[in-house]
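Fold the following for me, if possible:
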Amino acid sequence: MLNISVLSISRKLGRSQSPMVNSTSVHWNITQLPSINERVDEISRTVLVIVTILCFIFFVYFITVLLNVFFSSPHMRENARYVLFAHMLINDTLYLALGIFLLLTALYIIYFPMPLCCIILTLAASSFRVTPYNLAVMSLERYIAICFPLRHLEFCTAGRAKLAIAMVWVIGFAPSIADLTVIIYSSGYIFLSVNVLCDRTMLIISPLQNIIRSFIHILSFTIVALIIIFTYIKVMLVARKFGSGGSSAFKAGRTVMLHAVQLMLCMISFISSLTEAYFPKYITFMLISNFLIFTCLPRFLSPVIYGIRDEAFSKYIRKLYSVKF
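Sure, this is the predicted structure:
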């Protein structure tokens, strides 16, 4: 059949080669094309994975520098603003580490015991939800500092900041714990004996769970967005009274605006699944690029917001590391 089709194609194209030569050539191309595509896909995947890991290493190094400054400075440890910022850095590092782990297991099809995967997925999902909550708390802290400066030290203490952190983690863990309870109740002893591929859909065994999860995400991001918009408007109204672009109110307004950008990038991450569905031929490229753009980029903004712009951090970094920004 292959020789007949090749002969007819050769006649249509007016080629003078014998059918056997054309048959051999076409057969070689057919057998070699998949291996070439696989090789290109493997090279692309390896390069993108290396880039992702290098970005993560640089991120961890910068985070380590900032956390070292925070924990070595008693003044910062007693400041609610810096306590919340340090929590954001730790949470972002945890989420990125878990995200890279899940990405690598998906790319290289690695199976793990189901209890371990459920723990990892629970931590990753909870950490993802904690990010916008922490942004809302940080924006409220800036709002109180600018709009109620005389009450700031009373309301925004390090102890209350740690209490707020505990509350956002409880809220962030609640949906994942509910999903995990459903999984354990439904699977029984199989939960302890099955090896699975860690995937975010593994904890979903009922369409109702998807509906509830979507509702929680929409409600959470809507509330956080309203908080950020409210605090930004209030802070900028105060800033206009001072009329100076270098005032603390203007700086606080820019910080809240950057929090809004972070929130927007986190919300855009929900379309990553759509891009993977519409481009199945480039699933490897889409998985890694979505991870870099929608997962890493919003968290890379965190150290930039405070680490480079904040005068206290710049001062201590220059002192400890002799780095000039």
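
switch to C-alpha atoms for all contacts and neighbour counts from now on
Noted.

Distance check, I308 against I228.
Going from I308 to I228 by Cα to Cα, to the nearest Å gives 22 Å.

How about M114?
Look at M114 and I228: by Cα to Cα, they are 38 Å apart.

Mind checking which of these two has more residues around it?
I228 (24 against 19; other Cα atoms under 10 Å).

how about that one, what does it touch?
Residues in contact with I228 (Cα atoms under 8 Å, 6 or more residues apart in numbering) are A136, S139, L140, V256, M257, H259, A260.

Spatially nearest residue to the third one (excluding sequence neighbours)?
Sequence neighbours aside, T231 is the residue nearest to L140 in space, at 6.5 Å (criterion: Cα to Cα, 6 or more residues apart in numbering).

now the helices for the stretch 201-325 of the chain?
207-242, 248-268, 272-278, 283-290, 297-303, 311-321 (DSSP state H, counting those that start in this stretch).

Another sequence for comparison is provided below:
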Amino acid sequence: MSSINNVSIPSTDVDLNVMDLQRTLEAHRPIKIGIISVLGVMITLGNIAVVMVITSAVSGWSKNSRYFLLSLTGADSAFGLLIMPLNLCVSFMKEYNGGPDPFCHVVAFFNATIYSTCMYTLATISLERYIAVFYPLKYSSVLTRRRALFLIAFAWVFPPVLLVPISFPAGIIEVRFSRASLVCNPLYSSNVSYSLTLTCFIFFPCSAIMTFCNLRLWIAAKRQRLKLRRHSWGGGYRPKVALRVLLPVMTVYYTCWTPCMVIMLYNAISGSGVPEWIEFIAVWLPTSNGFLNCIFYFWINRSFRRKFHLVLQRLCLGLCPGSDSDSSCVNSVESSVVPGWYGNHSLHERFSSVSSTCTLLTLMPPQTNKCEPEPA
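Below is the predicted model of the structure:
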């Protein structure tokens, strides 16, 4: 009898703890849904504004740069238009059971695919920027249009191929719906080797490329600052461009993606979970990168802001088509946005790059330089 009591008491305590945990998760669910919804709206609106601008020509950006940025915008938009609605649908419409769930496997596959595509796209943008700055005369031959499109296609095609086992309910890895993060997540501890393979093929190579390219750009900008100072060319300004673009990009990238990867590795190796809010923040933090990219890759660029103002003015004219004075004003703004030297297509392709990186390395004095600095 005593042995029965010794067994029954702990089981009762466990049941009570589980019930308390479930009540806590249910109480916090409206707050989490509100956070996810607000984040989804911000990402969607930000990327709609970006698409409105970069679908037309922006001074200082080559066609290749626009292709890469459109790819990044598509990946970021998928966070708000696909990932969030799918996971919220699971949270609203069904209660997750203990067995395999085909719909949750499909949702987890889309989650992992968009996350991976976004990382690959960020890596390709850093690589394109590196080539544009360090090999400006060879840019058009090294990174042809076909090669640029191949890199973009690779960023969108390779992740689904690598992650397709997640989509099968009876596949090599299990998937569970987490009430803590409101996400269909793979159970990484169910296949440790596959989970480690994903990090080796996705997170680590993308992080290495981004770190190498942006660190080289930052060092080059720092050297250029010293050179301009020695020649009294007022070089104190240009390093601010590098600090305002390169350091925030890398800081935001690692801040948003590292916690998610750490939890993934921790779950795969130890088989244990983490506290509720830590899991929620770590899982949804990468999606916030989709909104912050709009700031660091677009809004910080003066040419982009000018073009955005022009697009807004055109929209206002569309709503009020009878204003001739506004039309002449728009035309004058448009003529001032695109400098005349950009009419040379070959020079434009060689010297244009993401975030106007020609301002980061300038081999000519400011008074004869064609790459004008772009203040915030």
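
coming back round to it: the residue nearest to L140 of the first structure reaches V256, doesn't it?
Yes. Under the criterion of Cα atoms under 8 Å, T231 of the first structure makes contact with V256 at 7.5 Å.

joint contacts of those two?
S139, R142.

follow-up on the earlier one: I109 of the first structure: which of the helices of the stretch 201-325 of the first structure is closest?
Taking Cα to Cα, helix 283-290 is the member of the helices of the stretch 201-325 of the first structure nearest to I109 of the first structure, at 12.1 Å.

quick one: V161 of the second structure from V252 of the second structure, how far?
Counting by Cα to Cα - V161 of the second structure and V252 of the second structure are separated by 28 Å.

can you check I4 of the second structure too?
I4 of the second structure is 55 Å from V252 of the second structure, by Cα to Cα.

ditto for V262 of the second structure
Counting by Cα to Cα - V262 of the second structure and V252 of the second structure are separated by 16 Å.

between the two, who's got more neighbours?
Legend: neighbour count by other Cα under 10 Å for V262 of the second structure and V252, higher for V252 (16 against 12).

Please report the distance of the residue nearest to that one when sequence neighbours are not counted from Y266 of the second structure.
Counting by Cα to Cα, 6+ apart, N289 is the residue found nearest to V252 of the second structure once chain neighbours are left out, at 7.1 Å. Separation of N289 of the second structure from Y266 of the second structure (Cα to Cα): 22 Å.

neighbour-wise, which of the two wins?
N289 (22 against 16).

That one touches Y253, doesn't it?
Yes. In this structure, N289 of the second structure is within contact of Y253 by Cα under 8 Å, at 7.1 Å.

Output the residue interval of the first structure matched by stretch 304-312 of the second structure.
Under TM-score structural alignment, the alignment places stretch 304-312 of the second structure onto residues 313-321 of the first structure.

Only the buried residues of the matching stretch, if you could.
In terms of neighbour count (16 or more other Cα atoms under 10 Å), stretch 313-321 of the first structure has its buried residues at F313, S314, Y316, I317.

before we move on, back to that, return a PyMOL selection command for the buried portion of the contacts of I228 of the first structure.
What follows is the PyMOL syntax selecting those of the contacts of I228 of the first structure that are buried according to 16+ other Cα under 10 Å:
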select buried, resi 136+139+140+256+257+259+260
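
Can you list which of the contacts of I228 of the first structure carry over to the second structure?
Mapping those onto the second structure (both residues aligned by TM-score structural alignment, their matches' Cα atoms under 8 Å) leaves A136, S139, L140, A260 still in contact.

Among these, which pair sits farthest apart?
L140 and A260 (12.6 Å).

Run through the strands of the second structure in chain order.
174-178, 183-187 (DSSP state E).

Which residue in the second structure aligns with S73 of the first structure?
Under the alignment (TM-score structural alignment), S73 of the first structure maps onto A57 of the second structure.

hang on, I meant L297 of the first structure
So, by TM-score structural alignment, L297 of the first structure is matched to S288.

Now for the closest residue to that match other than its chain neighbours, how many residues are close by?
Excluding the flanking residues, the one nearest S288 of the second structure by Cα to Cα, 6+ apart is L39, at 6.9 Å. When neighbours are defined as other Cα under 10 Å, L39 of the second structure has 20 of them.

Same question for I305 of the first structure.
By the criterion of other Cα under 10 Å, I305 of the first structure has 16 neighbours.

I figured it hits M257, correct?
No. Assessed by Cα under 8 Å, I305 of the first structure is found out of contact with M257, at 10.3 Å.

measure P159 of the second structure to F204 of the second structure for me?
P159 of the second structure is 14 Å from F204 of the second structure, by Cα to Cα.

So which of those two has more stuff around it?
P159 (22 against 13).

what about the helices in the stretch 1-150 of the first structure?
2-13, 19-71, 74-77, 80-107, 114-147.

Tell me the mean distance between the fourth one and the second structure once they are aligned.
So the one you mean is helix 80-107 of the first structure. Here helix 80-107 of the first structure, set against the second structure after superposition, deviates by a mean of 2.5 Å using mean Cα distance after the TM-score superposition for the first structure.

any idea of the angle that helix forms with helix 19-71?
Angle, helix 80-107 of the first structure to helix 19-71, by axes from the mean of the first three to the mean of the last three Cα atoms, to 10 degrees: 160 degrees.

Tell me the helices and strands packed up against helix 80-107 of the first structure.
Secondary-structure packing of helix 80-107 of the first structure (3 or more Cα pairs under 8 Å, 6 or more residues apart in numbering; DSSP states H and E): helix 19-71, helix 74-77, helix 114-147, helix 158-187, helix 283-290, helix 297-303.

cool, and the third one?
For helix 74-77 of the first structure, the packing partners by 3+ Cα pairs under 8 Å, 6+ apart come out as helix 19-71, helix 80-107.

Including distance to C118 of the first structure, could those go into TSV?
TSV is the format used below for those (distance: least, Cα to Cα, whole Å):
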stretch	distance to C118 of the first structure
helix 19-71	24
helix 80-107	12
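
Burial-wise, tell me which of those helices comes out on top.
Among these, the stretch with the highest mean neighbour count (mean count of other Cα atoms under 10 Å) is helix 80-107, at a mean of 19.

so that helix versus helix 311-321, what angle?
Using the same axes, to 10 degrees: helix 80-107 of the first structure against helix 311-321 is 70 degrees.

next one: helix 80-107 of the first structure to chain centre, how far?
Computed by Cα atoms, centre = their mean, to the nearest Å, the chain-centroid distance of helix 80-107 of the first structure equals 8 Å.
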